[in-house]
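Trainee: build me a model:
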Amino acid sequence: MATIFLSEVVGTAMLLLLGGGVVATAILAKSKGLGGGWLLINFGWGLAVFAGVTVSYSSGAHLNPAVTIGLLTTQSVTIGQAFVYWGAQMVGAFIGAVLVWLTFKQHLDAETDPGAKLGVFSTGPAIRNYGWNLVTEIIATFVLVFVVIGFGRAGDPELGSPAGLAALGAVPVALLVVGIGASLGGPTGYAINPARDLGPRIAHALLPIKGKGSSDWAYAWVPVVGPLIGGVLAGLASGALLPLPV
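Mentor: Below you'll find the model as predicted:
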């Protein structure tokens, strides 16, 4: 359990450092990457996932409570293991957000838009409608978790499957995240990960960020509840749509 916890903390911290970092690079005043745009953010998050998964290999690299709850639904992890994963993911996400703050402190201080400051740490909807925002997060996270489960089964030689995907390691998951961001990320900024949004949002609330404004707690439940529902649905659907060999 200790190995799982440490591995998930390290991997999730790496994920949030690089993911939050690419957002800061693209949107903060005086950044050399200012105006980098949506695709830069998409690819940056994909590479953040690649790095996070690579360094957390010993825990299976969940890095996301929605992935963990999906695997719990398929009985791939126990409830006790799930709580260890969830705790580690939250700790790692908070640490990663603090490292982003340290890296970009001068740029956060120079930025005059409180919304941009918050956007470095957590997601927000383009059109605020909690019900439809929730639907978007459910669908996007379903795609993530369902395909991640498919990667695992498609790369498992014990299931009679080719090992090609397993040999590629973190690359398929990274490309999947880029694809989700490019295709489904526009409405909500695609949290698709409760820890990715909640951990940094807590950091935003606690850190001494100049002129930071609200942490938007009214919206904070959407990127937590939506991904968890999407993860459960993906786990359930995988049993029928990604059946194991008899």
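
Trainee: contacts, neighbours, all on C-alpha from now
Mentor: Fine.

Trainee: quick one: contacts for the closest residue to Asn42 other than its chain neighbours?
Mentor: Using C-alpha to C-alpha, 6 or more residues apart in numbering and skipping the chain neighbours, the partner closest in space to Asn42 is Val178 (5.1 Å). When contacts are counted by C-alpha atoms under 8 Å, 6 or more residues apart in numbering, Val178 touches 42-43, 45-46.

Trainee: second input sequence below; structure requested for side-by-side comparison:
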Amino acid sequence: MSSSDIFIGETIGTAVLILLGGGVCAAVTLKRSKAKDAGWLAITFGWGFAVLTGAYLAGGVSGAHLNPAVTIGLAIEGGTKWSDVPLYLASQLLGAMIGAVLVWAVYYGQFHAHLTDPEIAKTKDDSPAGPVLGVFSTGPEIRNVVQNLVTEIIATVVLVLAILTQGLNDGGHGLGTLGALITALVVVSIGLSLGGPTGYAINPVRDLGPRIVHALLPLPNKGGSDWSYAWIPIAGPLIGGAIAGGLYNVAFA
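Mentor: The predicted structure is shown next:
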């Protein structure tokens, strides 16, 4: 697998993942959206289908990691070369940022309608998170550093271990067709079962890339980007991916 394959596959695959995943969050959150208030089921299945689509697109090119936690887990397991890890991570972050910008472009009118609505504009909220930050990144329902970090670690261990044990690495060549479907269903399951406390980032770039875009976009009344929390959906999934890789080598290799 060449460096250009990794760059192209991971950038495009992650961009599509965030476009569709962030898109369902925007659809459910923003005023003047036909899917407004569709609820948690719509979000969890939307993210599952986003993973499925991104994996199908990138699987034959880069292996469709689309997630630094997966890349770290595969590197520890031995299916990905450590020398390729920086390129995977950089491509995934770039793709996540592109995907977030595309969500903004698709929902441009809805963002404006939502953030200029008098009820939103006059709301006084002491939370560090802005009124549309949830479209871009995750946040906890209860702010408890230990609980939030442990939640992200456990959820990511489930994801990465499921990938490794389903044979999705395929000798380092990436996700198979059935493997992509299984992974998507695992993501839905994690969202339904473990997503309530933190919004289940389970992917550092899924959270960091869109959070950076939220901070940069010229959105009126957008509020803060909650940088004080941002390290948890980065550290938790990375730790979880490393633990999953180690568990795989001990228990399944």
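
Trainee: drop the TM-score for these two in here.
Mentor: With the length set by TM-score structural alignment, normalised by the length of the first structure, the two chains reach a TM-score of 0.92; 235 aligned residues with a C-alpha RMSD of 1.6 Å.

Trainee: related to what we said a few turns ago, what span of the second structure lines up against the host helix or strand of the residue nearest to Asn42 of the first structure?
Mentor: Using DSSP states H and E, the element containing Val178 of the first structure is helix 171-184. Using TM-score structural alignment, helix 171-184 of the first structure corresponds to residues 181-194 of the second structure.

Trainee: quick revisit: residues of the helix holding Val178 of the first structure that come out buried?
Mentor: 171-182, 184 (16 or more other C-alpha atoms under 10 Å).

Trainee: now stretch 143-156 of the second structure, how far from the chain's geometric center?
Mentor: 15 Å (C-alpha atoms, centre = their mean, to the nearest Å).

Trainee: now do stretch 169-189 of the first structure
Mentor: Relative to its chain's centre, stretch 169-189 of the first structure lies at 10 Å (C-alpha atoms, centre = their mean).

Trainee: sorry, back to before: and the next helix or strand past the helix holding Val178 of the first structure?
Mentor: Trace forward from helix 171-184 of the first structure with DSSP H and E and the next one is helix 194-206.

Trainee: what's the local residue count around the alignment partner in the second structure of Ala61 of the first structure?
Mentor: Under the alignment (TM-score structural alignment), Ala61 of the first structure pairs with Ala64 of the second structure. If you count neighbours by other C-alpha atoms under 10 Å, Ala64 of the second structure ends up with 32.

Trainee: so Ala64 of the second structure makes contact with Gly179?
Mentor: No. Between Ala64 of the second structure and Gly179 there is no contact under C-alpha atoms under 8 Å: 10.9 Å.

Trainee: if we can go back for a sec, for Val77 of the first structure, state which of the contacts of Val178 of the first structure is nearest.
Mentor: Val77 of the first structure lies nearest to Gly46 out of those, by C-alpha to C-alpha, at 25.1 Å.

Trainee: contacts only, for the residue nearest the centre of the first structure.
Mentor: Geometric centre of the first structure, nearest residue: Asn193, 4.1 Å, by C-alpha atoms, centre = their mean. Counting by C-alpha under 8 Å, 6+ apart, Asn193 of the first structure makes contact with 64-66, 141, 223-224, 227.

Trainee: please report the distance of it from Leu184 of the first structure.
Mentor: Distance, Asn193 of the first structure to Leu184 of the first structure, using C-alpha to C-alpha, to the nearest Å: 14 Å.

Trainee: give me the residues contacting stretch 208-227 of the second structure.
Mentor: With C-alpha under 8 Å, 6+ apart, stretch 208-227 of the second structure has contacts from 93-94, 96-97, 99-101, 111-112, 115-116, 121, 128-133, 136-137, 230, 233-234.

Trainee: now the residue mapped onto Thr138 of the second structure from the first structure: closest residue in space that isn't a chain neighbour?
Mentor: Counting by TM-score structural alignment, Thr138 of the second structure corresponds to Thr123 in the first structure. Distances taken as C-alpha to C-alpha, 6+ apart place Gly189 nearest to Thr123 of the first structure, at 5.5 Å, with adjacent residues excluded.

Trainee: that neighbour against Val120, yeah?
Mentor: No. Using C-alpha under 8 Å, Gly189 of the first structure is not in contact with Val120, being 11.2 Å away.

Trainee: please point out which parts of the one helix or strand Leu57 of the second structure maps to sit buried.
Mentor: Assigned by DSSP H and E, Leu57 of the second structure belongs to helix 40-58. Residues of helix 40-58 of the second structure classed as buried: 40, 42-58 (neighbour count, 16+ other C-alpha under 10 Å).

Trainee: who touches the residue nearest to Thr123 of the first structure in this structure?
Mentor: 123-126, 181 are the contacts of Gly189 of the first structure under C-alpha under 8 Å, 6+ apart.

Trainee: quick revisit: in contact with the match of Ala61 of the first structure, which residues?
Mentor: When the contact criterion is C-alpha under 8 Å, 6+ apart, the partners of Ala64 of the second structure are 9-10, 13, 54-58, 174-175.
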